[in-house]
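Novice: model this:
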Amino acid sequence: MKNLIFVITLVLISNAYAQNGLENTNVFLRVYDLEGKKISKGKVLSILDTSLQLVRNGQPMEIPVRSIGSVKTKHSGGNNVLIGAVVGAGTMAVVGVATADPDAWILAYNAGEGAAAGALLGGTLGAMVGGITILFKNTNSYEINGDTAKWKAFTEMIVNN
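Specialist: A predicted model of the protein is given here:
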């Protein structure tokens, strides 16, 4: 019985510690160097006075402030288009399979043809809807240019939002 209580306590303590270990993990950033080339992207792991730590695919990476030209929030517009296309294609492919009737008198098609046509039509419509949602995306851009004063202002804006 003591071992069971010990194990439960250990699990609860480790979960509490794990939840407090990372802050601001829901903020996605794209980081560009001083020449305007994208050097990294990912969710914020931590923001320090001299560097930015991001995590992408479970791998942490540290970017020194002196090499940061600009920072943009949120994913690029192509992400909206891609997600819209995938969701539209998948949904309409299922509808195409479900409505297939090879013995219909006017419009006869089998499940494979229905899936292909549905995916093509749904992917196109979904990409269009994803493209429209770009207009409502509120992406912010912050010019840093390796300046620590601008970096501190950016840090305060991110922490306060």
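
Novice: C-alpha only now, for contacts and for neighbours.
Specialist: OK.

Novice: before we move on, what SS does the residue lying farthest from the centre of the chain have?
Specialist: Note on the chain: the largest C-alpha distance from the chain mean falls to Trp105, namely 46.0 Å (CA atoms, centre = their mean). Here Trp105 is recorded as coil under DSSP: H, G, I helix; E, B strand; the rest coil.

Novice: one more to put side by side:
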Amino acid sequence: MKYIIFITVLFFSYSVIAQEEVYSNTFVRIYNLDGKKINKGRIKTISKTSIELYLKEETIEIPLHKIGKIKTRRSGGNNIAKGAIIGGGSLALVGLLSGDDDKGIIYFSASDKSMMGLIGGGFIGGMVGGITAIFKKADTYIIDANKLNLERFKEAMTISE
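Specialist: As a prediction, this is how the structure comes out:
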């Protein structure tokens, strides 16, 4: 008997979930009609008159009349910063873990190696991040406070189940 109840509850909960629209987990940047960035985050909901975004556990609602265009994905500077942090941090850790050199003509302490790794790795990582930013495909949707354009954006962001 308990299996029948479990299957019935599972069946009804599945049909309820299927009624909700699910949006892609794409990061978007929203610009006003003058081209100035006004908000950024991940899409929570898209209605006919506004877009709700998640950003740092906050929900932000942007009314349609303020939306000029929407760009998907993060900017190229984000790639450069992540590359610099990853490259610099990892090479600094390698330099620190390699320890002090033996006394000799050229002597580097672990902290010296760590600093060189931080600077060199940060530079190289930033360059790699810049190269990856070139190949990043960010889509731009022109909304211009138009309901039809917002509806097209909504269709593009909706995941079909």
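
Novice: TM-score for this pair?
Specialist: For this chain pair, the superposition-based TM-score is 0.82 by TM-score structural alignment, normalised by the length of structure 1; 146 aligned residues with a CA RMSD of 2.3 Å.

Novice: returning to what we had before: what does the residue farthest from the centre of structure 1 align to in structure 2?
Specialist: Here Trp105 of structure 1 is matched to Gly104 in structure 2, going by TM-score structural alignment.

Novice: what's the distance between that match and Gly117 of structure 2?
Specialist: Gly104 of structure 2 sits 21 Å away from Gly117 of structure 2, taking CA to CA, to the nearest Å as the criterion.

Novice: which stretches of structure 2 form strands?
Specialist: Under the criterion DSSP state E, structure 2 carries strands at the ranges 27-31, 37-46, 50-55, 58-63, 69-72, 140-142.

Novice: ok and the fourth one relative to strand 50-55, angle-wise?
Specialist: This points to strand 58-63 of structure 2. Between the axes of strand 58-63 of structure 2 and strand 50-55, defined by axes from the mean of the first three to the mean of the last three CA atoms, to 10 degrees, the angle is 160 degrees.

Novice: please apply the same query to the second one.
Specialist: Using the same axes, to 10 degrees, one finds that strand 37-46 of structure 2 and strand 50-55 are set 100 degrees apart in direction.

Novice: ok, average deviation of strand 37-46 of structure 2 from structure 1?
Specialist: Strand 37-46 of structure 2 differs from its equivalent in structure 1 by a mean of 0.5 Å after superposition (mean CA distance after the TM-score superposition for structure 1).

Novice: buried stuff in that strand?
Specialist: Residues of strand 37-46 of structure 2 classed as buried by neighbour count (16 or more other CA atoms under 10 Å): 37, 39-46.

Novice: can you give the distance of the longest helix along structure 2 from its chain's centre?
Specialist: Identified as the longest helix of structure 2 according to DSSP state H is helix 110-134. Taking CA atoms, centre = their mean, to the nearest Å, the mean C-alpha location of helix 110-134 of structure 2 is offset from the chain mean by 22 Å.

Novice: what is it packed up against?
Specialist: On a contact count with 3 or more CA pairs under 8 Å, 6 or more residues apart in numbering; DSSP states H and E, helix 110-134 of structure 2 meets helix 76-97.
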